[in-house]
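Student: sequence and computational prediction follow.
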Amino acid sequence: MVTSEEREFDDLLLMLKETRGFDFTGYKRSTLQRRIARRLEALKLETTGEYRDYLELEPGEFAVLFDSLLINVTGFFRDPQAWQVLRHRAIRAVLAAKGGGRPIRAWSAGCATGEEAYSLAIALAEELGPDEFQERVKIYGTDLDDRALQVARTAVYDGRKVADMPPELRDKYFEPTGTGLAFRRDLRRQLIFGRNDLTKDAPISRVDLLLARNTLMYFNAETQQNIVRKFHFALADPGYLFLGKAEMLLNHSDKFEPVDLRMRLFRKIPQPVSGTRIGWNSPAAQPEENTRLPRLQGAALASGPVAQLTLDAAGRLALLNTRAEVMFGLQARDVGSPFQDLEVSYRPVELRSLIEQAELDLRTVELHDVIWQRPGAKEPGVFDVAVVPLMDRTGELVGVTINFHDVTRYRRLRDELEQANKELEHAYEELQSLNEELETTNEELQSTNEELETTNEELQSTNEELETMNEELQSSNDELQQINETLNVRTRELDRANQFVASVVRSLGDVVVVVDRDLRVLLWSPGAEELWGLRADEADGRDLPSLDIGLPLGPLLPVARRVLDGAAAADGQGDPVSVEAVNRRGRPVRLAVTLAPLHEDDASVQGLILVMSRGE
């Protein structure tokens, strides 16, 4: 019974075939299911049906899916020892058979990004020389992946791709470009890359060398047989097939013979054009003189290793051997009976039509794998049946003989071998899957290592920058400390100066006020605060006449103008001016006001110093 998950999986494969032209029905189902399951896990989807809906909504996922299904794992001269065997036992054999400048054709099936096609080109160029290579060789590279084919056509590879190639070959066949190394342009013209689906497209014909390394392993057994038949058709004679180390041709010994089985190199076995014609070469029959000959012939027929029946031209049973008697329950009285009246004519298989065909075509008619459950037998037997027309020396049909070959044991061995092959294929598949996962893990580890190295470099750079900034901050801190010390010194000096000015102000009198030339207050002593109740911060910067403090300025302004003009000293008018003022409590107070000039360094008068003392 087909489960819903299997139906959804079949619907997905049909969708890929109808919408994108990729037919994966011939690929190994378990491999496809495993790789699609990875995509479901990455996208956090539950079923294949959900993934099919996701593909319809997100067409960009097709590219990711195909990259996952068509894993392009390749490299230059992968498995170098196998390439040495290919060069010494196949390439040189082809060149020897193709003497006289005849063209040489090669096909790299499943070429991916082209590394193996170019490896074959290098191997041929080494044997022929570049000039003869350009004249004689044509290499075809095919794959399903269009993006991989585009890389192959460009033929530009980064340094890691060619790192394992011998340096002398790398320098000889690659030219440096801005993005990597490019295969030589003059030799690249002999390689042609195109899309080809091995499951349905026609093969490239008349090729001498066919590379399909680790390509067959992705297909199921039936599809593999179909592809191998195409490979056999594609190869010339002699032609060589070069497979991957995980692939074998256990069931195709009639088409290919191993040249080096361990290195997976095979040679095509030519198929016969026509069957061998059997003629009669014995002399005319001599008169029978030995009376024992008929008995000898009868004994030989009776003891034959296969069950055998012989019919005359009229269709009657003429002869049968002991094995046929036992197998079909026949007796001597059945001899002479019409064959169509006997049970053996239709059981275990319908023989009358085969007999008519053999008599009509005058050729042997064979029927393979006839299954027959004999009465009393525990298991059914398997037989190959051959109906052979019998003709005399004149070519006239005289009867037919029917041979029953019991191949039960051989078929059982074949089934066991096929089962062993399937198990071996499964083991190879699991091994390849594990290898792919290990390669993927290795790539991820390399990527992580590169990221860690980059991060380490960035951290080192950041650390150096931090050290530089720390040095700069330390230097700035030292400068700030010096500035702070200087400010402290200046502050202390300013404090001493302020203390000195305060001491001077206190020494001058009870009240001291300093104004500029515009009579704006520059200094307001504590005595002034006490006298008039106006704080220094309220008086600073204000015009003295605008202050409502009970100080009459009328008598003082004329003297102030003469002092500002510098005339007071000349006139001898430096005596105090007595005025009647009012203190902060509204009480009258007599003040003796002395006005002195405020000089700058250049002796110019910049303001007035008013010293006020209370009178009696």
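Tutor: Structure's in. What do you need?
Student: only C-alpha atoms for contact and neighbour calcs from this point on.
Tutor: Will do.
Student: can you give me the helices for the stretch 51-200 of the chain?
Tutor: Defined through DSSP state H, counting those that start in this stretch, the helices belonging to the stretch 51-200 of the chain, from first to last, are 61-69, 80-86, 92-97, 115-128, 130-136, 146-154, 167-173, 185-188.
Student: quick one: the ones you listed as TSV, columns for mean neighbour count and distance to residue 419 too.
Tutor: As requested, those are arranged in TSV below (neighbours: other C-alpha atoms under 10 Å; distance: least, C-alpha to C-alpha, whole Å):
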stretch	mean neighbour count	distance to residue 419
helix 61-69	14	26
helix 80-86	17	28
helix 92-97	15	36
helix 115-128	21	33
helix 130-136	15	45
helix 146-154	17	35
helix 167-173	13	44
helix 185-188	15	45
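Student: out of those helices, flag the one nearest residue 32.
Tutor: helix 61-69 (6.8 Å; C-alpha to C-alpha).
Student: neighbouring contacts of the closest one?
Tutor: Defining contact as C-alpha atoms under 8 Å, 6 or more residues apart in numbering, one finds that helix 61-69 is touched by 32, 35-36, 39, 55, 145.
Student: dead centre of the chain: give me the residue that sits there.
Tutor: Within the chain, the residue whose C-alpha comes closest to the C-alpha centroid is residue 67; the distance, by C-alpha atoms, centre = their mean, is 7.1 Å.
Student: take the one below as the second:
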Amino acid sequence: MNQNKLLQQISTLQQHFSTLHKYLLAIDSSPIQVLLLQQIVLGTAAFEEFCFILEDLLVEHEEVSQYNDYLTIPSNRDRQRDRPDTNQSQQLKQLQSSKQRLQLLDEQLQATVEALAKSDRALEDKNHDWLVVNEQLQAAIAQAKSTVDSLEARDGDLQVKSEQLDTRNEELRLTTEELRLSSQDLNEANAFLKSIFTSLPGGIAVLNQELNIQVWNLQAEDLWGLRSHEIQGQHFLNLELGLPIEQLRQPIQSCLAGESEHHEQTLDALNRRGRTIQCKVTCMPLFTLKKEIHGVIVLMQELPSAMPTL
């Protein structure tokens, strides 16, 4: 192995170290960086060992070269033909040993170069895989960022809707409270009206504009035998009473039309016991606070029987 070949292999090693250094600077992944550092350390140790051995071999090669030059001189060769030289034998042995060491070093150097080349290919593959994984991670990060932005936008919309719902709930609560108070006032008013209708002397039937029964007091129940829950909402003129209701059609229509503010007449009737009675019926329009006709009030009173004369 000549000196040029050694220098060529040394240059190849330097190129491998430069490639490893390039990968080290290009890759920012900790596991791959550790692997590269390990490869560089191993390669550097092998290179330093090779340099030390090469230095010794070059010294020995220089000595062998000087000895060969000495042997090539004709006068010296002629002089030493007739006498043995122990130094020559030793130098020949050293030369053979140096060649063997150089050959072994060359094999080690070749193995190191092949190992480094294999490491380069493996690192290139790992670098390619890392680049692919890095692109996938970048895409996943971008997608996750887009998802986060979308979720933040939805969260903002939900917060706005939640505030709107809170406002509506508060409005509903106020409305419910107003309805509760109105219902309470209405119940009190109905109880008050019921007490009034109960206190009046006679049966009361309050009709709406369609002549459906809205109020039927206790005196009306006692007079005709029909309960309030039985006839609530029924048409007054369709009731089957002991009272000739058909004769009340015209007075009731007159009250609804505003043609009469008061109509009174006495009719023969049968009470709930089947006894003939005289019933005084009074029809009056039902006005609202705005003086609008809202229905008809029918007052039915049983007249006392005439006392027999002696």
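Tutor: Structure received. These numbers were taken from a predicted model, which means no experiment stands behind them.
Student: before we move on, back to that, where neighbours are concerned, which of the contacts of helix 61-69 of the first structure has the most?
Tutor: Across the contacts of helix 61-69 of the first structure, the neighbour count under other C-alpha atoms under 10 Å reaches its highest value at residue 145, namely 23 neighbours.
Student: need the contacts of helix 61-69 of the first structure in JSON lines (columns: distance to residue 152 of the first structure).
Tutor: Shown next, in JSON lines, are the contacts of helix 61-69 of the first structure (distance: C-alpha to C-alpha, whole Å):
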{"residue": "32", "distance to residue 152 of the first structure": "25"}
{"residue": "35", "distance to residue 152 of the first structure": "25"}
{"residue": "36", "distance to residue 152 of the first structure": "26"}
{"residue": "39", "distance to residue 152 of the first structure": "27"}
{"residue": "55", "distance to residue 152 of the first structure": "28"}
{"residue": "145", "distance to residue 152 of the first structure": "11"}
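Student: is residue 268 of the second structure in a helix, a strand, or coil?
Tutor: strand (DSSP: H, G, I helix; E, B strand; the rest coil).
Student: tell me which residue of the first structure matches up with it.
Tutor: In the first structure, the position corresponding to residue 268 of the second structure is occupied by residue 579, as judged by TM-score structural alignment.
Student: for residue 97 of the first structure, see how far away the counterpart of residue 300 of the second structure in the first structure is.
Tutor: Across the two structures, residue 300 of the second structure finds its equivalent in residue 612 of the first structure, going by TM-score structural alignment. Computed with C-alpha to C-alpha, to the nearest Å, the distance linking residue 612 of the first structure and residue 97 of the first structure is 135 Å.
Student: ok, now residue 181 of the first structure?
Tutor: On the measure of C-alpha to C-alpha, residue 181 of the first structure and residue 97 of the first structure end up 35 Å apart.
Student: ok, residue 614 of the first structure next?
Tutor: As for residue 614 of the first structure, its distance to residue 97 of the first structure is 140 Å (criterion: C-alpha to C-alpha).
Student: same thing with residue 425 of the first structure?
Tutor: For residue 425 of the first structure, the distance to residue 97 of the first structure under the criterion C-alpha to C-alpha works out to 35 Å.
Student: pretty sure the match of residue 268 of the second structure sits against residue 590.
Tutor: Yes: Residue 579 of the first structure is in contact with residue 590 according to C-alpha atoms under 8 Å; the separation is 5.9 Å.
Student: the stretch 151-300 of the second structure: strands as residue ranges?
Tutor: The residue ranges that make up the strands of the stretch 151-300 of the second structure, judged by DSSP state E, counting those that start in this stretch, are 203-208, 213-216, 263-270, 276-287, 293-302.
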